[in-house]
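Asks: here are the coordinates; sequence isn't available:
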């Protein structure tokens, strides 16, 4: 069955290369057709009128070299305390930020704490940061792991914390005395 189908398809493709005919009608218009008409002439095409598309050879690209580990691939980090949007009440403005890091920090890597986008304090090896005399209000904290050259290796998601402090300039109010 397949050889017969193949033979029929080959005959159909051979007939597909039919000639083109040209004729001029009584009004002087030129017409073209693939079927012969009375007074039509077969048109011979020159090789330069045929569409010839030459594609450039395909470019074979070798597999790209492996990229170095991206930011966040080396360590998994998060802030464990205080919790997100926690309100801390401390009149001295003391806040302790505690983070976790997996795996353990390498010897040549350090941690820094960012408060409101600015590095706070010196770099250290432990993910526990004690801050003193922090202004009251909303603060955003982030811990980053850095290489010796300062390249960021990983970071925690930002953590928003609110600090409430009593006002230093508060005017004392008189307390009513009972009779």
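Replies: That came through, no problem. All figures in this text were calculated on a predicted structure; none of them were measured in a lab.

Asks: Please make it C-alpha for all contacts and neighbour counts, starting now.
Replies: Fine.

Asks: Next, residue 14: secondary structure please.
Replies: Three-state call for residue 14 (DSSP: H, G, I helix; E, B strand; the rest coil): helix.

Asks: Distance of it relative to residue 6?
Replies: Using Cα to Cα, to the nearest Å, residue 14 is found at 12 Å from residue 6.

Asks: Please apply the same query to residue 112.
Replies: Per Cα to Cα, residue 112 is found 74 Å from residue 6.

Asks: Who has more neighbours out of the two?
Replies: A count of neighbours by other Cα atoms under 10 Å puts residue 112 above the other of residue 112 and residue 6, at 22 against 11.

Asks: Tell me where this structure has helices.
Replies: Here the chain has its helices, by DSSP state H, at 2-15.

Asks: Next one for the comparison:
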């Protein structure tokens, strides 16, 4: 029994995966296995299903290489607002403000500054460290500045820095510095329409 099982195993190992196996008893009483049908007493052998493993899929994602790893972000040692100073009070009739920033090291090629007023960008980012703002509402506001790289990634950002805008009305400016005759038409708070008529120095003729 063991001999013919071994013979069957060897035969299966040498035959193609889809070949048919036959068995019969020869004239000497030995069991024989073959892949050729034999007229007479040869019988088909029922083969068990195969146990083959599929090869790994070729579409599997490749391991990351040095070429496709993202470059590390550049970091600046220092970034801060120079003007205005923290908690500064700005007095402007038109709500105007000049903002200046600095970084260490200096701005790298392709990098840009972006100024934020109350969390919103004041304009398109650019290489200039000076920003001119106007028509800022009266009250307390917050400034912050960011540095962006070529892919618009934020490299650095300052904390929000408060300042206070005081917009004086024309009436307030006139009270602080009353209009002289020569000021009308020159100072915005002294329009020509408000210029008083000059008194005549000629006495009336009787």
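Replies: Ah, there it is. Please read these numbers as outputs of a predicted model, since none were measured by experiment.

Asks: so stretch 34-52 of the second structure corresponds to what in the first structure?
Replies: Mapped onto the first structure using TM-score structural alignment, stretch 34-52 of the second structure spans no residues at all.

Asks: Equivalent analysis for stretch 140-158 of the second structure, please.
Replies: Using TM-score structural alignment, the residues of the first structure aligned to stretch 140-158 of the second structure are 138-156.

Asks: who touches the matching stretch?
Replies: Applying Cα atoms under 8 Å, 6 or more residues apart in numbering, the contact partners of stretch 138-156 of the first structure are 70-79, 99, 108-117, 127, 157-163.

Asks: Same question for whatever helix or strand residue 173 of the second structure lives in: list its buried residues.
Replies: According to DSSP states H and E, residue 173 of the second structure maps onto helix 170-176. For helix 170-176 of the second structure, the neighbour count (16 or more other Cα atoms under 10 Å) marks residue 173 as buried.

Asks: repeat for stretch 99-117 of the first structure
Replies: Neighbour-count burial for stretch 99-117 of the first structure [16+ other Cα under 10 Å]: 99-101, 105, 109-115.

Asks: now do stretch 75-93 of the second structure
Replies: Neighbour counts over stretch 75-93 of the second structure (16+ other Cα under 10 Å) mark 79-81, 84, 90, 92-93 as buried.

Asks: Longest strand in the first structure, by number of residues?
Replies: Criterion DSSP state E: the longest strand present in the first structure is strand 137-146.

Asks: nearest residue to the residue nearest to the spatial centre of the first structure other than its sequence neighbours?
Replies: Among the residues of the first structure, the one closest to the centroid is residue 70, at 12.0 Å (Cα atoms, centre = their mean). When the adjacent residues along the chain are set aside, residue 70 of the first structure lies closest to residue 153, with 7.7 Å between them (Cα to Cα, 6 or more residues apart in numbering).

Asks: what's the neighbour count on the one you found?
Replies: 19.

Asks: Same question for the one 5 residues further on.
Replies: The burial metric for residue 158 of the first structure, expressed as a neighbour count using other Cα under 10 Å, is 18.

Asks: OK, contacts around it?
Replies: Counting by Cα under 8 Å, 6+ apart, residue 158 of the first structure makes contact with 140-142.

Asks: Can you list the buried residues in the helix ranked longest in the second structure?
Replies: Of all segments of type helix in the second structure, defined using DSSP H, the longest is helix 2-14. For helix 2-14 of the second structure, burial by neighbour count (16+ other Cα under 10 Å) applies to 8, 12.

Asks: what helices or strands is that helix leaning on?
Replies: In terms of contacts (3 or more Cα pairs under 8 Å, 6 or more residues apart in numbering; DSSP states H and E), helix 2-14 of the second structure is packed against strand 31-34.

Asks: what's the closest non-adjacent residue to residue 101 of the first structure?
Replies: residue 77 (4.5 Å).

Asks: for the equivalent of that neighbour over in the second structure, what are its contacts?
Replies: In the second structure, the residue paired with residue 77 of the first structure is residue 79, using TM-score structural alignment. By Cα under 8 Å, 6+ apart, the residues touching residue 79 of the second structure are 101-104, 156-158.
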